[in-house]
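1. Only the shape, not the letters, is given here:
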């Protein structure tokens, strides 16, 4: 069976000053209904030229397959400056590239590797046009396999002001 669990997402309200570029607080998605949960946020250390989008993915069971995808809308001069994840680098294949108006980051768990139960972060970093950017068109998704079956979560980011 497929379990689809909702996520939460926050993004900064973008105005002309750096103090307006901090994400608003949000409650985490409910962890009661299933074994996989998620949340997305623009990192509070983002600035008027550069940003980092964070995806927090949690599981209460080991995962034997996992693909995490971050899609950053091309809002003007969006170019990758890197990515990271809190799980071991050698456990994942990673790609980043432009597709259909998005900068797409993808982490795929390698065959034979396992993601232990816990909460993990996947982050994409990118330059953008001066003045901050509206993350309203950005999206993320994660598809996993656990003993209970295939699991999927997805979410977006609150538009900037």
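-> Perfect, thanks for sending it. Just so we're clear, the structure is a prediction, and the values are computed from it rather than from any experiment.
2. use CA for all of it now, contacts and neighbours both
-> OK.
3. Now the residue most central in space within the chain: closest residue in space that isn't a chain neighbour?
-> Per CA atoms, centre = their mean, the C-alpha nearest to the average position across the chain is that of residue 55, at 2.9 Å. In space, and not counting its chain neighbours, residue 55 is closest to residue 40: 4.5 Å by CA to CA, 6 or more residues apart in numbering.
4. one step back: which residues does the residue nearest to the centre of the chain contact?
-> 38-41, 121-123, 140 (CA atoms under 8 Å, 6 or more residues apart in numbering).
5. The chain: strands as residue ranges?
-> 2-6, 8-10, 36-42, 50-59, 65-73, 79-85, 92-99, 102-109, 118-127, 139-146, 149-156 (DSSP state E).
6. can you redo the ones you listed as CSV with distance to residue 28?
-> Converted to CSV, the strands of the chain look like this (distance: least, CA to CA, whole Å):
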stretch, distance to residue 28
strand 2-6, 10
strand 8-10, 6
strand 36-42, 7
strand 50-59, 10
strand 65-73, 19
strand 79-85, 19
strand 92-99, 26
strand 102-109, 23
strand 118-127, 12
strand 139-146, 16
strand 149-156, 12
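7. wait, which of those is closest to residue 26?
-> When the strands of the chain are compared by CA to CA, strand 8-10 sits nearest residue 26, at 6.8 Å.
8. didn't residue 28 look like it was pressed against residue 39?
-> Yes: counting by CA atoms under 8 Å, residue 39 is a contact partner of residue 28 at 6.9 Å.
9. Pasting the second one now:
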């Protein structure tokens, strides 16, 4: 009896086993699930599995892959991807509000803070205190002559203050300016109404004379009045020692006259 070659004998048995084998799908699925649920446990391979055809083994591998993917998707469904952090919108900034003014604290009784310095004013036509020779008094009249502090090395002003304690019905005022070089009239003024006086300015005998004469029917009220003569002169500080004034007046008490010189500018 001829023996068959070994390889052909094995091939024929495999074909017969494959044709007679019926796979148990339920057991296969349960086995896959057990493998996915816990660590793999090494089992002794049953001899029957070695007889499975390659197609069955390939199908089992595919089923395992699909089962693994399904399980992974299920796990991902329980843990969603983190969403981007939500940033709350910034609250609009409020406009700056200036602090409320604080009430001042009153000073204790009997005390005062430093007072503001009083404003100072400059007199329109200040006069230095006239010397004894520049002052004169007679009856209701009092007088004082001075050089204006606004005088310069080119220009001077001689001022006369006249006070009367009674109304005057007649009045003549003269200012006499000695010609010291370049003396020339530039104007004059008085505090009484110009309509009440006749005013003349002339040079006579080396002297510039300013004269005010009260018009008839006019009256000089009691009080203080001023008269002034203005003139140019040679450059430099002018010597005024030769200048003089003379006043003659009539009142209800009679006649009175005063005269004197001009105190230098202070």
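-> That came through, no problem. Keep in mind that what you see is a predicted model, and the values were worked out from it rather than measured.
10. Now the TM-score, please.
-> Superposed pair, TM-score by TM-score structural alignment, normalised by the length of the first structure: 0.79. Supporting alignment: 138 aligned residues with a CA RMSD of 2.2 Å.
11. picking up where we left off before, compare neighbour counts for residue 28 and residue 39 of the first structure and give me the winner.
-> residue 39 (25 against 14; other CA atoms under 10 Å).
12. counterpart of the more buried one in the second structure?
-> Counting by TM-score structural alignment, residue 39 of the first structure corresponds to residue 144 in the second structure.
13. Grab the longest helix from the second structure for me.
-> helix 54-78 (DSSP state H).
14. Mind listing residues that contact that helix?
-> Taking CA under 8 Å, 6+ apart as the rule, helix 54-78 of the second structure contacts 28, 32-33, 36.
15. Among those residues, which are located in helices?
-> Using DSSP H, the contacts of helix 54-78 of the second structure in helices are 28, 32-33, 36.
16. and the gap between the aligned partner of residue 91 of the first structure in the second structure and residue 172 of the second structure?
-> Residue 91 of the first structure maps onto residue 196 in the second structure, with residues paired by TM-score structural alignment. Per CA to CA, to the nearest Å, residue 196 of the second structure is found 12 Å from residue 172 of the second structure.
17. Could you tell me which residues touch both of those two?
-> residue 214.
18. I'd assumed residue 221 was in contact with the match of residue 91 of the first structure.
-> No: if you go by CA under 8 Å, residue 196 of the second structure and residue 221 don't touch, sitting 11.7 Å apart.
19. before we move on, the earlier item: and the match of residue 91 of the first structure, how many neighbours?
-> 16.
20. Repeat that for residue 61 of the first structure.
-> Residue 61 of the first structure: 17 neighbours (other CA under 10 Å).
21. what's the nearest residue to it if we skip its chain neighbours?
-> Residue 61 of the first structure sits nearest to residue 117 (CA to CA, 6+ apart), 4.8 Å away.
22. is it true that the one you found touches residue 59?
-> Yes: between residue 117 of the first structure and residue 59 there is a contact under CA under 8 Å: 5.1 Å.
23. For those two, work out which one has more neighbours and name it.
-> Ranked by neighbour count (other CA under 10 Å), residue 117 of the first structure and residue 59 place residue 59 first, with 20 against 14.
24. Quick one: map the more buried one onto the second structure.
-> By TM-score structural alignment, residue 59 of the first structure lines up with residue 164.
25. In contact with its match, which residues?
-> Residue 164 of the second structure neighbours (CA under 8 Å, 6+ apart): 140-142, 221-224.
26. Of the residues you listed, which is the most crowded?
-> residue 141 (24 neighbours).
27. Quick check: the gap between the nearest residue to it once chain neighbours are set aside and residue 257 of the second structure.
-> Leaving aside its sequence neighbours, residue 141 of the second structure sits nearest to residue 164 (CA to CA, 6+ apart; 4.7 Å). For residue 164 of the second structure, the distance to residue 257 of the second structure equals 11 Å [CA to CA].
28. Can you work out which residues contact both of the two?
-> residue 141.
29. Any idea how many residues pack against the spatially closest residue to residue 9 of the first structure that is not a sequence neighbour?
-> Distance criterion CA to CA, 6+ apart; nearest residue to residue 9 of the first structure, sequence neighbours excluded, is residue 40 at 4.3 Å. Taking other CA under 10 Å as the criterion, the count of residues near residue 40 of the first structure is 29.
30. Next: residue 135 of the second structure.
-> The burial count for residue 135 of the second structure: 22, using other CA under 10 Å.
31. Test my guess that residue 84 of the first structure contacts residue 122.
-> Yes: Residue 84 of the first structure is within contact range of residue 122, at 6.0 Å (criterion: CA under 8 Å).
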